[in-house]
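**Q** with the input below, show me the fold.
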Amino acid sequence: MPVLGEPAPDFEAATTNGPLKLSDLKGKWVVLFSHPADFTPVCTTEFIAFSGVAEELKALNVQLIGLSIDSVHSHLAWIRSVKEKMGVEIPFPIIADLDMKVAKKYGMLHPGISDTATIRTVFFIDDKGIMRAMIYYPSSNGRYIPEIIRLVKALQTSDKYGVATPANWQPGDKVVVPAPKNKAEMDKRLSEGYECKDWYLCFKKI
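**A** Down below sits the predicted model:
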């Protein structure tokens, strides 16, 4: 099972774009997401939505990768159907995981839902290969794709500026200054020009 703050489990797998090894992607952020099955209605809407933000994610140095417990041939037939019937090209690789090796490494199988289909998970892996965030959804409900974009931007902002982001943060909003570690830091911050609600809660623009 993956753990936040630790290296994401490495894997090598066949995809619709050819062989892929996670560790070869170091230097890029990775958004790895699973779906229950090809040729299913909710999954189709999600793949169309993910395709719509693929270029935005690419501009953020993110490699988007899909996965389900289906074969490469099934994936290829499905994405061809999506292109022919819905006019959408799926530009990112989809992992074929018939032996469930990747699904089991990443805890994508929840027996209370299904023993043979992955739930809807999203894993956020940074450019050093560290697991930074995970979101789980049931098979019945599609993901809200703008939140995935927002979280990538929030994580990258935290890394770049050494800050945190408050609830409902959007790019351009004020960020949270890390809480002081001692009395000297607490006293100093009150004169550093931050917008402070109290000694432990201060905001700033970046």
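**Q** okay, CA-based contacts and neighbour counts for the rest of this
**A** Noted.
**Q** okay, buried residues for whatever helix or strand residue 103 lives in please.
**A** In this assignment (DSSP states H and E), residue 103 forms part of helix 101-105. Within helix 101-105, the residues that qualify as buried are 102-103, counting by 16 or more other Cα atoms under 10 Å.
**Q** ditto for stretch 125-133
**A** 125-127, 129-133.
**Q** one step back: helix or strand right after the helix holding residue 103?
**A** strand 120-125.
**Q** first-to-last residue distance for stretch 100-116?
**A** 9 Å (Cα to Cα, to the nearest Å).
**Q** identify the residues contacting it?
**A** 1-2, 9, 11, 34, 68-69, 97, 117-121, 138-139 (Cα atoms under 8 Å, 6 or more residues apart in numbering).
**Q** rewinding a little: in strands, which of the buried residues of stretch 125-133 appear?
**A** 125, 131-133 (DSSP state E).
**Q** so where do the helices sit in the protein?
**A** For the chain, applying DSSP state H gives helices covering 41-59, 72-86, 101-105, 145-161, 183-189.
**Q** for the first one, which outside residues touch it?
**A** Residues from elsewhere that reach helix 41-59 (Cα under 8 Å, 6+ apart): 35-38, 63-64, 82, 88-92, 140-143, 145, 149.
**Q** quick one more, to check against the first:
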Amino acid sequence: MSLRLGDAAPNFKAVTTEGEIDFYEYLGNSWGILFSHPADYTPVCTTELGKTAKLKQEFEKRNVKVLAVSVDPLDKHLGWRNDINETQQCTVDFPIIADDKREVADLYGMIHPNSSENFTVRSLFVIGPDKKVKLMITYPASTGRNFFEVLRVIDSLQLTANYSVATPADWKAGEDVIVVPAVSTEDAIKKFPKGVKVVKPYLRYTPQPNVD
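**A** Presented below is the predicted three-dimensional model:
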């Protein structure tokens, strides 16, 4: 059965470039990103892991831990990591899971037979501190991911987990947000002292509540 939003993220133990891990123990109380790439020593994957390494501080600011996974063995990961560091001018120090038995790939449905029977597609899962799946994105092998979009979505997920708001199309951190329909306008005015702009009874904006 395929994973869906709100499902518990399957736990697993795995060998990685940073040693053996238990997924839940590694995450602790943090948010997590688990993303697969088709294969080591390939061009698009090299740029993706390099970009992830360069965004380390952005992920840390958001209390997010990152793990990558493919069906390549550990020795191949270790050699390729040197190439990533060299060509992308970065330091990859997050775990890359050696899933040569396809255990993690099968748990998370990362192999799509109609795309490839042997390699993982570019799947990405955001896992909350409650170990529930908050986001799933899948890209084809030919298209590298936009990790700034991943950061944007994490900003939205973390904001909306704590406040009765939603984020509109193309929203970026610091911009106005939408009051959720479950909150009446009367209650919204009390709940959001920065003000509420009513466009329609169902469409009401307020400044982002956790920004001074």
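**Q** got a TM-score for the pair?
**A** Here the superposed chains carry a TM-score of 0.93, computed using TM-score structural alignment, normalised by the length of structure 1; 202 aligned residues with a Cα RMSD of 1.5 Å.
**Q** from residue 195 of structure 2, how far off is the residue of structure 2 most remote from its centre?
**A** What lies farthest from the middle of structure 2 is residue 186; by Cα atoms, centre = their mean that is 35.3 Å. The span separating residue 186 of structure 2 from residue 195 of structure 2 equals 11 Å under the rule Cα to Cα.
**Q** before we move on, back to that, any chance of the buried residues of stretch 125-133 of structure 1 in a markdown table, with distance to residue 53 of structure 1 too?
**A** Output for these, formatted as a markdown table (distance: Cα to Cα, whole Å):
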| residue | distance to residue 53 of structure 1 |
| --- | --- |
| 125 | 18 |
| 126 | 18 |
| 127 | 19 |
| 129 | 22 |
| 130 | 23 |
| 131 | 21 |
| 132 | 20 |
| 133 | 19 |
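**Q** list just the nearest of the residues you listed to residue 30 of structure 1.
**A** Of all the buried residues of stretch 125-133 of structure 1, residue 30 of structure 1 sits closest to residue 125, with 5.0 Å by Cα to Cα.
**Q** hmm, the closest one is touching residue 131, no?
**A** Yes. Counting by Cα atoms under 8 Å, residue 131 is a contact partner of residue 125 of structure 1 at 4.6 Å.
**Q** so what's residue 90 of structure 1 up against?
**A** Residues near residue 90 of structure 1 by Cα under 8 Å, 6+ apart: 47-48, 51, 79, 83.
**Q** CSV for the ones in strands among the buried residues of stretch 125-133 of structure 1, including distance to residue 25 of structure 1?
**A** Formatted as CSV, those follow (distance: Cα to Cα, whole Å):
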residue, distance to residue 25 of structure 1
125, 10
131, 13
132, 15
133, 17
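**Q** any of the contacts of stretch 100-116 of structure 1 buried? List them.
**A** Among the contacts of stretch 100-116 of structure 1, the ones that count as buried by 16+ other Cα under 10 Å are 2, 9, 34, 68-69, 97, 117-121, 139.
**Q** and residue 66 of structure 1, what's its match in structure 2?
**A** Under the alignment (TM-score structural alignment), residue 66 of structure 1 pairs with residue 68 in structure 2.
**Q** tell me how far that match lies from residue 78 of structure 2.
**A** Relative to residue 78 of structure 2, residue 68 of structure 2 is positioned 13 Å away (Cα to Cα).
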